[in-house]
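Asks: fold the following for me, if possible:
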Amino acid sequence: MRIAFIIAALGAGGAERVISLIANDWATKGWQVTVIAFDDPADPVYHHFHPSIELVRLNLSPASGRRLSGVWLNLQRVFALRRSLKRLRPDVAVSFLTKINVLALLASRGMTLPVIVSERNNPRRQAAHPLWAQILAKLYPRADAIVMQTRDSLECLPPSARARAHVIPNPVSAPATAAPGDRPTVIAGVGRLIPQKGFDLLIRAFATVAGQFPQWNLVIWGEGDERTRLQALTDEHGLQGRISLPGVSPTPGSWIEETGVFILSSRFEGFPNVLAEAMAAGLPVIAFDCAYGPHDLIIPGQNGILVPPEDVALLATAMTDLLSRRQLQAQLGSAAKMDTRRFLPDEIIGRWTALVELFQAGTASTNPNKL
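Replies: Presented below is the predicted three-dimensional model:
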């Protein structure tokens, strides 16, 4: 089987992590796997890929937000991707993330190549030009299969595309952590420094409780355009010595062993990989009950704490409750570790394998809407 994955870049994101896990598994099966990305070949590859996997990097990352240059860039991306697909001749193409899915469907138009697109976020909450939504509604019915991460997220799809949808959550694996009693007094937030991740809300909540818990600090791992704003917010609350933004963690998951409590402060998600990883590692967690994902992972009071979306006051209350009760931290962390076994890689990758094998080598697309 020849497989081509299509992704924006090979950095530290959750979609990239999932692709690396699936691609590596298929490469060990002897499948011919290629990962096509639009980033600069000089950019570092954050996740490990099996030596047999070919990485094709098209060097067509966004250079500016201006509309005309953006249109021209996306046309270049479509043609470059189409050339790569014709050269590689995969049996199946699998694309990740909304805009990349659109580009993949445009690039494969008129080809007999089966295309599986995978939504990794909440399309209704992502900032995008309205034209993208219109294109998505027209193109998604042309996909041979659409992978969503939760059942709730199916409502984001155009009605004509839902018959081809499959719900496959993310595979979750995590390194072992220290015993509960030995955990550092550090609260962690992890993700790109962008408004979606709600780190401004997390900083405000921490500022509310910081005086009650002088031994606890907040570390926000990640990089992005919001760094200056988040640092200014930290300074505004006088918490320069208590809140740090060290950038991307040196290796995948290395932040876990430096963490005592994990908080997901996102305004919206698709399926929060980082929350699942924290739970799989046995960390006690608090999360905003945003759409989508947290309530698929957390059973309130049993394996974590859910807070109404974007409610800073209630987040601070939940933090106070959890930080003041070591026994509760241990109880929630232990239950979380047990419960996330249902997302172990063997189980989830097996579902991906079964889906892709529906399109056996040499089988053309079966979608009558495609051509």
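
Asks: contacts and neighbour counts: CA atoms only from here.
Replies: OK.

Asks: in the stretch 251-371 of the chain, mark out all the helices, start to finish.
Replies: Using DSSP state H, counting those that start in this stretch, the helices of the stretch 251-371 of the chain run over 273-280, 294-297, 312-323, 326-339, 345-356.

Asks: over to the stretch 1-150 of the chain?
Replies: Using DSSP H, counting those that start in this stretch, helices in the stretch 1-150 of the chain cover 14-28, 67-88, 98-107, 130-139.

Asks: out of those helices, nearest to residue 310?
Replies: Closest to residue 310 of the helices of the stretch 1-150 of the chain is helix 14-28 (Cα to Cα; 22.0 Å).

Asks: and this one, so I can compare the two:
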Amino acid sequence: MLMKKIKILFILDVLEFGGAQRVSLNILRFLNRSRFTPLLTLLKGKGNYMKMLPQDVTVYNLNLKRARFGVFDLVRILKITRPHIVFSTVNYIDEVVNVALRIYAGSYKLILRSPNFPSQNIHKYPVYVRLISRWSYNKADMVVASTKAMKSDLQLIFDLPLEKVKLVHNPVDLQLISSLSKKSVEEKLFHTEGDDYHPVIVSMGRLTEQKGFTYLIRAFKMVQNELPSKLVIIGDGAQKKDLENLTESLGIAEDVIFLGLQSNPYKYLVNSDLFVLSSLWEGFPNSLVEAMACGIPVISTDCPSGPSEIITPGIDGLLVPPGNPEALASAVLKVLNDKKLSIKMAMTGKKRVKDFNASYIVEEYERLFMSVL
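Replies: You can find the predicted model right below:
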């Protein structure tokens, strides 16, 4: 007797560069098709990740200017698809999803995945937004946290029952990273030799306050005073002009290269000497795991949450206090001046990230999906 496939409707704003979007994309790509039928609704448009989406995923693109205007469109999609499970992982659309589900008359189970560490920025929002978020999470049948610290934080901030919050790390496609990292890099700064050689430090993420690039640039200035090197920053965001101005004021503009968004950042990572995550807070830092997968040593701030659950200090990386340029500069110099430590951390780090391989993590998601039905 054939088992009826479980329909899962994934709801996102767009399918483009971003941690929450990447997690959803990897689940959609690795989900077992013999047991599950994946569906996708995009509220605001398609995006750069569409080319990586499997062709068997039915996509409902609403092309809305504002997500909050999508309640009745979502109700229509729910009536068309009649999913067994609805999965949402972008905070500002969780409430829209919940309202649409209240109007929708069918049966369903709702799973919300938190993309970030809530206590770090919940206080920035008006009281009514906090109350709506609490209501939204409590209406879910299951809430997914990507780190142990985030799980505890969600339970505390939103007063969630212990059994409602489940820990599932982010899935990382190690095979894809390995393949893309082999692509050639044209930029000359990655190909210096002999007297022209200089270490390349790389970082990656949205250019926002959360990612702490201001502290990284100040730390890099201290590194430059002792060891000529280059800093490459991959990503884009609201702080780009401020960060460029900071490099000018510190006199290091020629040695800090802003590469912008890159569809294949891995070819730059694998050709760098060191990766640095300078975040003030995180959810689960995908970029840190991806750098480790590229086989280069990593340094991360010990921010909430994620790095301390990924890195064992001195074994597969180094941890430093967030917002501390002096400590960060000291760690960078330690790694760049100690080849033995650098090689050791790179090798052990590459082994460590196998625990986050997408094929394994998506199996955990599959068990979670079955458990809510």
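
Asks: picking up where we left off before, of the helices of the stretch 1-150 of structure 1, flag the one that's most buried.
Replies: Of all the helices of the stretch 1-150 of structure 1, helix 98-107 has the most neighbours on average by mean count of other Cα atoms under 10 Å, namely a mean of 23.

Asks: can you name every helix or strand that that helix contacts?
Replies: strand 2-7, helix 67-88, strand 115-118, helix 130-139 (3 or more Cα pairs under 8 Å, 6 or more residues apart in numbering; DSSP states H and E).

Asks: adding mean neighbour count, write the helices of the stretch 251-371 of structure 1 out as JSON lines.
Replies: As requested, these are exported to JSON lines (neighbours: other Cα atoms under 10 Å):
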{"stretch": "helix 273-280", "mean neighbour count": "25"}
{"stretch": "helix 294-297", "mean neighbour count": "18"}
{"stretch": "helix 312-323", "mean neighbour count": "19"}
{"stretch": "helix 326-339", "mean neighbour count": "19"}
{"stretch": "helix 345-356", "mean neighbour count": "16"}
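
Asks: to residue 205 of structure 1, which of those lies closest?
Replies: Going by Cα to Cα, the one of the helices of the stretch 251-371 of structure 1 nearest residue 205 of structure 1 is helix 312-323, 4.8 Å.

Asks: let me have the helices and strands packed on helix 98-107 of structure 1 in TSV, adding distance to residue 98 of structure 1 as columns.
Replies: Shown next, in TSV, are those (distance: least, Cα to Cα, whole Å):
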stretch	distance to residue 98 of structure 1
strand 2-7	10
helix 67-88	13
strand 115-118	8
helix 130-139	8
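
Asks: among these, which is nearest residue 301 of structure 1?
Replies: strand 115-118 (31.5 Å).

Asks: structure 2: matching residues for that closest one?
Replies: Per the alignment by TM-score structural alignment, strand 115-118 of structure 1 matches residues 110-113 in structure 2.

Asks: mind checking how far that stretch is from the chain centre?
Replies: On the basis of Cα atoms, centre = their mean, to the nearest Å, stretch 110-113 of structure 2 sits 17 Å off its chain's mean C-alpha point.

Asks: mean deviation of it from structure 1?
Replies: Taking mean Cα distance after the TM-score superposition for structure 1, the mean distance separating stretch 110-113 of structure 2 from the aligned residues in structure 1 is 0.4 Å.
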